[in-house]
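Enquirer: turn this into a structure:
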Amino acid sequence: MKRTWVLAAGFSASGWFAANAGAENAARPLGEPVLEQPTLRCFGAYWVVEGDDNRNAVVHADYRKAGEPAWKRALPFFRVERDAHKGGEHGSRVVVPAGAWLFAGSVLDVDPATAWELRLRLEDPDGGKAERILQARTIAEPVFAPDPALTFHVMPGDGGGTGSAASPFRGLDAAQKAARPGACFLLAPGVYAGAFEVRASGEPGRPVVWRGDGTGEAVLDGAAAGGKRVKRVVMASGLHDVWFERLTIRNGDYGLAANGSSRFVVRRCRIHGCDYGLVSQINTDGAVRGHFIADNVIEGPSTWPRSKGIENARGIQVTGEGHVVCRNRVRGFADAIDTFPSPVCAAIDIHHNDLETLTDDGIELDYSERNTRCFRNRLTNVFQGISLQPVFGGPVYVFRNVLANVAAEPFKLHNSPSGGLIFHNTSVKRGMPAQLSTPERVRNFVFRNNLFVGTGGAYAFECQPPMEGCDFDYDGFAGREPFRMFLKWGGVRYATLAEVRFKAPVYRHAVQADAGSLFAIPVAMPADEAAPWGPPDLRLRAGSPAIDAGAPWPGINDGFAGSAPDLGALELGSAPQPVGPRPER
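Expert: Predicted coordinates for the structure are as follows:
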């Protein structure tokens, strides 16, 4: 059967994007829509709208490559709960007058280095109407070909040298005296001992580059006498346009600290022996933006299973806007990748990362305001999966991630979050397939087309918090053993899927399956989450109940193979998602 586009409540005339038709308050734009900094594969915007007290206006979104005639539909922009964007300790830089609405949204998973047009159409049955077209360009992966006249050679040592191939600078401090925009320092193999404080910034298009020369391992080592280590192996705070490539950074409390810095590239580095791998946390003036963190291997001190509570160990922490964190391998921390509170925490992409052995949260999107996007990551052996505790208004997008051996909740929605879209994810774990374990309310979340797989338990899904304005449907649940009951929601228990569909306020189109026959390659379900897993192949088996069981969403699952999208991260017939560092060409 051909299924038409099924809208979440948030995308129809009865939810977050529009609600309560029939009232008489026309919507009017309050200023122009604002394009946020595009990333490699996404771009987003927001628009403040006044009026519309009856919540029936919609901001439709369409996009196309510049110069093409036809528009493609994206999800309508998300209606942010009033004042939710100001929930963080730093408030928000976006001004939304009392009584007005903030609409925000993204175009997702598109081609890099491409010019795009985004058409926004404000429509209100009470008479409000406006249309705007924004021009955007997704970024290319950073490339820099240094000027031979500004290329300097470096070797370990304590001073001297001219920077030529015949007479390299001896040590990083000696080299740094030549640092200026466009300078590229090629580090010869060896150990560069002690803390290194970078002092010189580059310029857009003319970075200062610190790069291994490719002939062996250039090691920045913070080990000190008596078994001690430095606090920060590399200190590069308050700078901009600085690159680190093909370096090993080891033996410090922090590997690389880039607080208050912008437009850093950290690529093909190895960081280990540090409690914190790479941090860019401080953003006092709200100007931190544009990091590109890719193809790194970052290894921390944590081991599986969790035995110490929440450890002070983080792989990557960023705040600001316009960052790309992709194709990294991070293992052995409490959290692999975190967003961090600041006056701006928006338009950040975390994708195609390979994350393992994480004793708190695999990925934290905590403190995000809007248009933070987490997609196509693989998480294996994690205590909690992906955290949104809290997010401030949204939308925060979480899609096509694969989670295996999650000890607790696949998605952590604690501390009263508001504004998340969780769709097309696959989670496999021991016990109940899905649970939300917090007494605090959850607002304005949409779940669609996810696949939750467990071994059995009291429920397929136990949802403890009070839910406000949330829409959960078209998810699939599978177990090795029968569930004692199917759903607990709002304190009410529903014994069977049939009862859920008939009586519950959610999951009218949920699917139930047997975990043993769900995947093309049978998965040995975890009998004990303390035993570490290798990443399983979670592609679906043809004919399983997850096939063609999802809801179409424009701009999300266009081009699905059958009569409707499949549940989970991987459409039938698709290859496993590439994650982690790419081979160097």
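Enquirer: drop to CA atoms for contacts and neighbour counts, all remaining ones
Expert: Fine.
Enquirer: which residues touch the most centrally placed residue in the chain?
Expert: Closest to where the C-alpha atoms of the chain average out (Cα atoms, centre = their mean) is C374, at 2.5 Å. Residues near C374 by Cα atoms under 8 Å, 6 or more residues apart in numbering: 349-351, 397-399, 401.
Enquirer: now R289
Expert: 261-263, 320-323.
Enquirer: can we see that at 7 Å?
Expert: 262-263, 320-323 (Cα atoms under 7 Å, 6 or more residues apart in numbering).
Enquirer: closest to A434 out of those?
Expert: Within the contacts of R289, the smallest distance to A434 is 30.3 Å, found for H323 (Cα to Cα).
Enquirer: so how far is D360 from that closest one?
Expert: 23 Å (Cα to Cα, to the nearest Å).
Enquirer: neighbour count winner among those two?
Expert: Counted by other Cα atoms under 10 Å, H323 and D360 do not tie: H323 has more neighbours, with 29 against 26.
Enquirer: strands of the stretch 401-550 of the chain, start to end?
Expert: 402-406, 411-412, 418-423, 426-428, 434-436, 442-448, 451-453, 461-463, 467-468, 471-473, 476-479, 487-489, 492-494, 511-514 (DSSP state E, counting those that start in this stretch).
Enquirer: name the residues that touch the helix or strand hosting N381?
Expert: In this assignment (DSSP states H and E), N381 forms part of strand 378-387. Identification of contacts with strand 378-387 by Cα under 7 Å, 6+ apart yields 353-366, 401-413, 532-533, 535, 579.
Enquirer: let's compare: structure for the following, please.
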Amino acid sequence: MNHSASPIPFIVRPLFFAACLVVQTAVGENLLRNGAFAEPVSDANPLPLNWHVAPQDSAEVSLARGGSDGPVLTATIASTSSSQGQVSQRVATRPNRRLLVTADVRSSVAGAAFVQVKRYAGRRELERIALPASGTEWRTVELEIDSREADAVEVICRWKRDEKYQGGTAAFRNIRMEDLGEKVRIPLAVERVDGVATLQSIGVTATMRGDWEPGVAGRLQYRLVGEAAWREAMPPVARPSEGEFRGSVLDLRPGTEYEVAFTLLPDGKPVSTRVSTWREDVPVGRVVELPDQFDRLEPYVVALQGTADAWVHVRPAPGARGAIVAASGRPDFAVRFDGASFVLFEGFEIRGGEDDAVRINNSHDVIIRGCDIAGWGQVGAPDARGIATNALGKAINMQSGIAIHNGAERIRIERNFIHAPRGSANSWRHGHPHGATGISLSNPLGNIVVRDNDIIGSERHWWNDGIEGEYNSYVTGGPHRDSDIVGNTVAFANDDGIELDGGQRNVRCVGNLFRWTFCGVSCAPNLRGPSYVYRNVIVLGDERGRANFGFKMGGAQFANQGFSSLFRNTVVSHGNTFRGGLYGVGPNPIRSADNLYHLGAVAYQHRTGTVFAGDLVPPDGFPPHLLESGGDTPASTPVEGVASFVDETHGDYRIASAPVRHEIGAFDRATSFPSFPARGGEVSAHPALVPMGTASVGRVELALSPEAGTTWKAVSNSPWLSCSPTSGGIAASGGRIAIELKANGAKAGDGFHRGAMTFRTDRGHLRTVFVTATILPARPWSLRVEAEALESRGFALRQSADASGGAYLVATNGTPHRGAWARLDI
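Expert: The predicted structure follows:
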């Protein structure tokens, strides 16, 4: 079949979009000069006439005019870069014109080529719009847009330079823009309001019809069904490119019916709908009890199907310990959900799986609760870079305790203990980390809840990311939509604590603890939004003790970026507490409010897009250009100063004092000592962090409520760390147990060590306490070190005849407040 002769139509006509090229011409005439690429600049210069090609892109561009496909502009992708190649043409336009852009695109690897349109008023870019990307055969893409107030439009042929496209080609032909006549405006109105619930949130979408005006806004309210008074939710976010307003109603009660209402401002009428949050417990219609399963050669496959009113409860048989153990070397998964629905899978001890311990595909309404998951994946052998590889020489990566994949929707992962994979991820010392992850999210359908899990690595088993998103540059990447990540403890990650990267349509990350990770929360990129990240505690430091960013935010690689709201978080980092521009150069919409950015500076290079309001930032730790307004972005209003914590040494990050009156950070000032993350109070421990120092002994008080279960046990993440007692009955103890922790220097080896002790009940309730210890060598020894310049760590070198070697280090530029530091590796 000859596909080149008849392009496949691919048509998108959104309600509103702006960007085009228009001059006073007849309807149907191509407003682009040489849009067919029929004319080169000259015989000596084969680049297309009337099109701009940047010098850095010209080596990749060629023009073919004699083949069966007709004139074709081809880019041969020869370099790896986050920047994209481009060939562009800008044309003058008039306001309020309907403009139709069409193009044929093709690439050797699907997705490499696309056409982008930008709308301008003078020199100011108003909007950028991407047409659908290429396939491996010729595809005709089409987009009708509204010039609105623009006086110029730019059409850009773009190609991506990601590693997977290297050596491939991106091809364009028949680029056209036609003036379809004057745009007749239809007043914007609400078509319908929909809500998608989780246990504690409702994602709201107001679908609109008509034409969008600049600055249009909406109002989101909610109330319990039966209440008279409305409550205000956070303002919804306008998404003209999708014809929607979106927003989330936060911090709701499970199993409760609410009414949510959207109002188009300034004078629209409320349009409402009723939505019920998920119930904590589900109605069970059938029970399946499993005997212990050892040395399975195939995954245990769950394909059971219940109903909304009669779930299937899968649990261990009486007297069984709930073991599901895959044989060594096979299979790929210990447990696989495929085609399951309305299934509660509870109380199992899962071991093994060469790829993932648990894989979920093509399933909906599934709860995995109270499981102990460990011992999966591959160890591999390090390659020349220091990255673990399998028998085929391929880097080992994305091997997950629980993998939520294609076709997964309405999935709850709760109260699971995920720990001790077989392998360990490398640090950034060897390049981008590769290795195991606690939970992965790869193209799910969305509506995922991950709550109250402890995802604990160790000095021997570091995570790549604690919770990892795959397909970052796709809308379905990461949690995707209408999802909550809440109340989890994630520790020992050589890259991110969590990746929300992807669509982030009403995605919430709430009340989690990320400790000893290289980055905290990644929102790069946010393709749709909005996402809400609040009341998290982030304490950074990978296996080398190095820290990158508390919040890793995207850039402007993709058009119409989604909105991210970051508020009431506590970030403790010797690196940047906030960093933007990590997915393409340029700004994107972010609001940071009432966060405590402790020690590390805020790094954001743009003046537009992002606003900081009421955040506490370190002295000299905030970009001065953001203190002035830029374009449509108001000036930021952070507060410079230093907060002190109630007891940072023992992991209590409540604020003791701060130079602000309003509430900042993850905890209200009136909060009593929190066991954080805040769960149901079934298991708490004090202190949260035990610094043994050189004593090798520490103490913890464990408190357990009757709702926690009947028995408890302690699980250490390191062979050098033990405790006494290690288990017991809850009723017999009266609910309070004094725990003694011990460090075994012979097993640990000399040096500084980090560990964790997890306390878990028979009902799956969890609490992890973190431990540090310094093991001194059996025989004293000394090392003489001469001072070297360490400006990158906040130090300066000073000369002195009294100092050893004639020099010493001093902290400068406010760094005593921001935490000047250095580590000596021997």
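Enquirer: what about stretch 344-357 of structure 2, how long is it end to end?
Expert: Using Cα to Cα, the two ends of stretch 344-357 of structure 2 sit 17 Å apart.
Enquirer: all helices for structure 1, in order.
Expert: 172-176, 497-503 (DSSP state H).
Enquirer: so which bit of structure 2 is the shortest one matched to?
Expert: In the comparison with structure 2, helix 172-176 of structure 1 aligns to no range at all (TM-score structural alignment).
Enquirer: tell me how far that helix is from the chain's mean position?
Expert: Taking Cα atoms, centre = their mean, to the nearest Å, the mean C-alpha location of helix 172-176 of structure 1 is offset from the chain mean by 36 Å.
Enquirer: do the same with the longest one
Expert: In terms of Cα atoms, centre = their mean, the gap separating the centre of helix 497-503 of structure 1 from the centre of its chain is 33 Å.
Enquirer: what is that helix packed up against?
Expert: Contacts defined by 3 or more Cα pairs under 7 Å, 6 or more residues apart in numbering; DSSP states H and E place helix 497-503 of structure 1 against no helix or strand at all.
Enquirer: go with 10 Å
Expert: strand 487-489, strand 492-494, strand 511-514 (3 or more Cα pairs under 10 Å, 6 or more residues apart in numbering; DSSP states H and E).
Enquirer: one more: the shortest one?
Expert: Under the contact criterion of 3+ Cα pairs under 10 Å, 6+ apart, the helices and strands touching helix 172-176 of structure 1 comprise strand 151-155, strand 184-187, strand 196-197, strand 208-212.
Enquirer: can you put those in JSON lines and add mean neighbour count and distance to T114 of structure 1?
Expert: Shown next, in JSON lines, are these (neighbours: other Cα atoms under 10 Å; distance: least, Cα to Cα, whole Å):
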{"stretch": "strand 151-155", "mean neighbour count": "23", "distance to T114 of structure 1": "31"}
{"stretch": "strand 184-187", "mean neighbour count": "27", "distance to T114 of structure 1": "28"}
{"stretch": "strand 196-197", "mean neighbour count": "18", "distance to T114 of structure 1": "36"}
{"stretch": "strand 208-212", "mean neighbour count": "25", "distance to T114 of structure 1": "26"}
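Enquirer: what's the closest of these to L220 of structure 1?
Expert: Ranking these by their distance to L220 of structure 1 (criterion: Cα to Cα) puts strand 196-197 first, at 8.0 Å.
Enquirer: now the closest one on structure 2. Mean distance?
Expert: Aligned to structure 2 and superposed, strand 196-197 of structure 1 gives a mean residue distance of 1.9 Å (mean Cα distance after the TM-score superposition for structure 1).
Enquirer: so what's P530 of structure 2 up against?
Expert: Residues near P530 of structure 2 by Cα atoms under 10 Å, 6 or more residues apart in numbering: 203, 236-239, 245-248, 481-482, 503-508, 561-565, 589-590.
Enquirer: and the equivalent of it over in structure 1, how close does it get to R370 of structure 1?
Expert: Residue pairing (TM-score structural alignment): P530 of structure 2 is matched to P395 of structure 1. Relative to R370 of structure 1, P395 of structure 1 is positioned 5 Å away (Cα to Cα).
Enquirer: what touches both of those two?
Expert: 78, 80, 103-106, 346, 419-420.
Enquirer: can you flag which of those residues belong to strands?
Expert: Residues of the shared contacts of P395 and R370 of structure 1 located in strands (DSSP state E): 78, 80, 103-106, 346, 419-420.
Enquirer: ok, of these, which come out buried?
Expert: By neighbour count, with 16 or more other Cα atoms under 10 Å, those hold 78, 80, 103-106, 346, 419-420 as buried.
Enquirer: could you export those residues as JSON lines, including distance to P142 of structure 1?
Expert: JSON lines is the format used below for those (distance: Cα to Cα, whole Å):
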{"residue": "F78", "distance to P142 of structure 1": "31"}
{"residue": "V80", "distance to P142 of structure 1": "33"}
{"residue": "F103", "distance to P142 of structure 1": "31"}
{"residue": "A104", "distance to P142 of structure 1": "27"}
{"residue": "G105", "distance to P142 of structure 1": "25"}
{"residue": "S106", "distance to P142 of structure 1": "22"}
{"residue": "A346", "distance to P142 of structure 1": "21"}
{"residue": "G419", "distance to P142 of structure 1": "32"}
{"residue": "G420", "distance to P142 of structure 1": "30"}
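Enquirer: part of a helix, is H817 of structure 2?
Expert: Yes - counting by DSSP: H, G, I helix; E, B strand; the rest coil, H817 of structure 2 falls inside a helix.
Enquirer: now do the same contact list for it.
Expert: Here H817 of structure 2 is in contact with 598-600, 618-620, 641-643, 811 (Cα under 10 Å, 6+ apart).
Enquirer: with Q176 of structure 1 instead?
Expert: Contacts of Q176 of structure 1 (Cα under 10 Å, 6+ apart): 154, 169, 183, 185, 197-200, 208, 210.
Enquirer: please apply the same query to N415 of structure 1.
Expert: Counted by Cα under 10 Å, 6+ apart, N415 of structure 1 has contacts 366, 388-391, 438-442.
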